[in-house]
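A.B. asks: Build me a structure from this.
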Amino acid sequence: MKFMGAMTLRWGQGRVAYCPIFQAGSPNMRVLKTERLCLRWFEPSDVDYVLEQISEAGWKRNISDPGVNDLAAARDWMEAKLFNWYWPQGLGLWAMERLSDGVVVGMCGLLQRDHLQAPDIGYALLPRYEGAGYAREAAQACRAYAHDVLGEPLLFGTTATFNEASGRVLQAIGMQRLSTGPLGDSTEDSHLYGVGEACRLSEDAQVRDLLARFFAVFDNRIGRHAPLAALPYFFLPEAVISRASLPGEAAGVQRMSVREFVEPRVQMLAPGGRLQEFSEWVSEQQVQVSGRVAQVWLRYRKSGILDGQAFEGGGEKTVQLVKPGRRWKIAAIAWQDRD
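C.D. replies: Next up is the predicted model:
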């Protein structure tokens, strides 16, 4: 077992309350796919793998001993340490599922630690699956996902000073060792690796970049995977999405949480879903930034195949954003389709 973190992981302490993510009928949230692996959100049915993973001697040596000895305790651990990241953060550790047989061989993902200015990559493998290149393949994909989908120009990785194998994986995906010393509230030394540099875009350009990435995740043309699992990363957890009624419908507004907005679109845009060959793009926009708040008015166009019928359409959106930390987040969206 290898993990790119030398200290005890601190999932959401003092920041995020428990969010009961999985309910009956929740869609499978696939994050990305590689040649051999699918990385997806963990589900309660993965409890057997999780219990085995966190009981491994390597996990206890490199991370911590969670004191989990049975399935019931493993379920509680999953709720607190895995599920709690997904909707509030849009990040977390994801199941590393082998495409050939559906076996979960490990976990890999992106975590935002309080003491780092950008996310870092973490991973773990069961010992019997080490040596097959899965860690490097998943870590490389997470690096690309962070940059290409989430828009993170800077990424970190940490290892225990004695964990040379994990250091080699980080270096293999382009990271360089930056420093060695205690990180966060740990008293033990860790190696800190990194790749990229902090964002240098203007505030206006950052807002425009975020909205471009927002629209891009809905694109499932030519067999693309629409990475809708990224959407919670773009929003405040308490964001409100509102859809005005269509022309000809009774006047009204449909209000949705981030989850209520995302879940049906995951089902619609999945392979075999109702909506295929879909894309949506901005045709006109006006951006106003004042300090840490911003407002965008835009027109959009869209096209696709819905229930087997090709269509085109468009409308208007208004987007309110805030910058609570280093990144802009969407606080509210309201839209109306015109055709």
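
A.B. asks: For the rest of this, base every contact and every neighbour count on C-alpha atoms.
C.D. replies: Noted.

A.B. asks: Quick one: neighbours of Ala205, just the number.
C.D. replies: Neighbours of Ala205 under the rule other C-alpha atoms under 10 Å: 12.

A.B. asks: Work out for me the element it sits within.
C.D. replies: Assigned by DSSP states H and E, Ala205 belongs to helix 203-216.

A.B. asks: mind checking how far that helix is from the chain centre?
C.D. replies: Its chain's average C-alpha position is 17 Å from that of helix 203-216, according to C-alpha atoms, centre = their mean, to the nearest Å.

A.B. asks: Could you list the buried residues of it?
C.D. replies: 203, 206-208, 210-211, 213-214, 216 (16 or more other C-alpha atoms under 10 Å).

A.B. asks: Now distance to Tyr300 too, for these, in a markdown table please.
C.D. replies: Below are the buried residues of helix 203-216 laid out as a markdown table (distance: C-alpha to C-alpha, whole Å):
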| residue | distance to Tyr300 |
| --- | --- |
| Glu203 | 22 |
| Gln206 | 19 |
| Val207 | 16 |
| Arg208 | 14 |
| Leu210 | 15 |
| Leu211 | 12 |
| Arg213 | 14 |
| Phe214 | 12 |
| Ala216 | 12 |
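
A.B. asks: one more to put side by side:
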Amino acid sequence: MLLTTDRLVLRRFRPADAETLAAYRTDPEVARYQSWASPYSLQQARYTVESMMAADPDQPGWFQYAVELTAEGVHIGDVGVNLHDNRRQAEIGYTLAPQRQGHGYATEAVRAVLDHLIRVKGLHRVSAECDARNDASYRLLERTGFRREGHLRQASWVKGEWTDDLLYGLLEEDFFGVATTS
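C.D. replies: This is a model prediction of the structure:
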């Protein structure tokens, strides 16, 4: 499983990725809006990588792409896809190492995955959800063509507090509109 862009390779996780996964998931700013706790141990990262390596992207459930910088060959983040049982819909999520944020890598990676899901696999709909306080995340979703479909007030209990969730959706027809104008 390999997707490429001008600057990135999206591939299966490898055992060597556990250290970088643990590093960026440990960063408090990265973990702030996520379900995992910081610090994220190397043991947790190894287990996560093993699970990701065993996942099948063509079967319902979560599959995570490791995001690698082509020029440097460095693992910088991940994009997850949760394929629904009907294989026509999926949910997407993403995480990027803090020092790699703000350079367009996450947008590039998400667009590559969306292109694969919609253009190649023929999915009808992709959804995403994010913490309403995570401005960078919802701006990325909107930049890649997602439409905000809902705002759930105090819908999630995360790290000792109630948080609002933003719900986003992207239909096949929306994606092709974005793809031809980007």
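
A.B. asks: coming back round to it: what stretch of structure 2 lies opposite the helix holding Ala205 of structure 1 in the alignment?
C.D. replies: On structure 2, no counterpart of helix 203-216 of structure 1 exists by TM-score structural alignment.

A.B. asks: so where do the helices sit in structure 2?
C.D. replies: Secondary structure of structure 2 (DSSP state H): helices at 18-26, 28-31, 42-54, 105-115, 135-143, 172-181.

A.B. asks: buried sites along the last one?
C.D. replies: It refers to helix 172-181 of structure 2. Within helix 172-181 of structure 2, the residues that qualify as buried are 172, 175, counting by 16+ other C-alpha under 10 Å.

A.B. asks: got it, and the fifth one?
C.D. replies: Under the neighbour-count criterion of 16+ other C-alpha under 10 Å, helix 135-143 of structure 2 has 137-138, 140-141 buried.

A.B. asks: Same question for the first one.
C.D. replies: By neighbour count with 16+ other C-alpha under 10 Å, helix 18-26 of structure 2 contains the buried residues 18-26.

A.B. asks: So in structure 1, which strand runs the longest?
C.D. replies: In structure 1, taking DSSP state E as the definition, the longest strand is strand 275-290.

A.B. asks: next structured bit after it?
C.D. replies: Note on strand 275-290 of structure 1: by DSSP H and E, the next helix or strand toward the C-terminus is strand 293-306.

A.B. asks: So what touches that next one?
C.D. replies: Contacts of strand 293-306 of structure 1 from elsewhere in the structure, counted by C-alpha atoms under 8 Å, 6 or more residues apart in numbering, are 207, 274-289, 310-323.

A.B. asks: angle of it against helix 203-216?
C.D. replies: 20 degrees (axes from the mean of the first three to the mean of the last three C-alpha atoms, to 10 degrees).

A.B. asks: can you tell me what part of structure 2 strand 293-306 of structure 1 aligns to?
C.D. replies: Under TM-score structural alignment, strand 293-306 of structure 1 has no counterpart anywhere in structure 2.

A.B. asks: following that strand, which helix or strand shows up next?
C.D. replies: Helices and strands here follow DSSP H and E; after strand 293-306 of structure 1, the next one along the chain is strand 309-322.

A.B. asks: How about that following strand, which residues are buried there?
C.D. replies: 314-322.

A.B. asks: show me where the stretch 101-250 of structure 1 has strands.
C.D. replies: For the stretch 101-250 of structure 1, the strands defined by DSSP state E, counting those that start in this stretch cover 104-111, 120-125, 154-160, 176-182, 189-196, 235-244.

A.B. asks: Contacts for the fourth one, please.
C.D. replies: With contacts defined as C-alpha under 8 Å, 6+ apart, strand 176-182 of structure 1 is touched by 161, 170-171, 188-195.

A.B. asks: Between all of these, which two are separated the most?
C.D. replies: Maximum pairwise distance among those (C-alpha to C-alpha): 23.0 Å, between Glu188 and Val195.

A.B. asks: Map Arg265 of structure 1 onto structure 2.
C.D. replies: Arg265 of structure 1 maps onto nothing in structure 2, by TM-score structural alignment.

A.B. asks: Which positions within the helix or strand hosting Arg265 of structure 1 qualify as buried?
C.D. replies: In the assignment (DSSP H and E), Arg265 of structure 1 maps to helix 258-269. Across helix 258-269 of structure 1, burial judged by 16+ other C-alpha under 10 Å covers 258-259, 262-263, 265-267, 269.

A.B. asks: Summarise which helices and strands it is packed against.
C.D. replies: strand 235-244, strand 275-290 (3 or more C-alpha pairs under 8 Å, 6 or more residues apart in numbering; DSSP states H and E).
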